[in-house]
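A.B. asks: The following block contains a protein sequence and its predicted model.
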Amino acid sequence: MDVSQIASLATGLDNMELGNKVSTLVLKKSLDSQQSLAAGIVNAIPQLPANPAIGRNINTTA
């Protein structure tokens, strides 16, 4: 191996490491976004009434 091949290999490895770091950061941001979206959906679920019988029956004879 001559010097230019070693330099080319080192540059290629650095670029690959940088690409991996960028991909990891993008994945982390995506997961954080999905987590906050899921938390918002869970918080949007209405609470059950204090009396569980209220709101569960339909009067069909009216």
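C.D. replies: Received it, and whenever you're ready, just let me know what you need. Source: prediction; values computed, not measured. Numbers count the residues shown, from 1 in each chain.

A.B. asks: Only C-alpha atoms from now on, for both contacts and neighbour counts.
C.D. replies: OK.

A.B. asks: which strands and helices sit next to the strand or helix carrying residue 12?
C.D. replies: In this structure, residue 12 sits in helix 3-44 according to DSSP states H and E. Using 3 or more C-alpha pairs under 8 Å, 6 or more residues apart in numbering; DSSP states H and E as the contact test, no helix or strand touches helix 3-44.

A.B. asks: and residue 32, how many neighbours does it have?
C.D. replies: Neighbourhood size, residue 32 [other C-alpha atoms under 10 Å]: 12.

A.B. asks: Comparison target, given below:
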Amino acid sequence: MSPASVSSAPTEVHQAASIFALKKSQDLQAQSVATLLNSVATPPAASNPLHLGANVDVRA
């Protein structure tokens, strides 16, 4: 084994561990976002007549 390959081995292990940690972090964030989005309730449909609220008088 050459000295260059021995000195690069820790760097490769560190890079692999960093990539693994990054992917794990992204997976956890994706799960958190999915949970948050699923917890948001959809607003109920309006039961008002179609003409009600169509025009708003902005002058006081």
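C.D. replies: Nice, I can see it. Quick caveat, the model's predicted, so the values are computed rather than measured.

A.B. asks: what distance separates the helix holding residue 12 of the first structure from the middle of the whole chain?
C.D. replies: Centroid separation between helix 3-44 of the first structure and its chain, computed with C-alpha atoms, centre = their mean, to the nearest Å, is 13 Å.

A.B. asks: what's the spacing between the counterpart of residue 26 of the second structure in the first structure and residue 24 of the first structure?
C.D. replies: Counting by TM-score structural alignment, residue 26 of the second structure lines up with residue 31 in the first structure. For residue 31 of the first structure, the distance to residue 24 of the first structure equals 10 Å [C-alpha to C-alpha, to the nearest Å].

A.B. asks: thinking again about what came up before, the match of residue 26 of the second structure: neighbour count?
C.D. replies: By other C-alpha under 10 Å, 12 other residues sit near residue 31 of the first structure.

A.B. asks: for residue 34 of the first structure, same thing?
C.D. replies: Residues within reach of residue 34 of the first structure, counting by other C-alpha under 10 Å, total 12.
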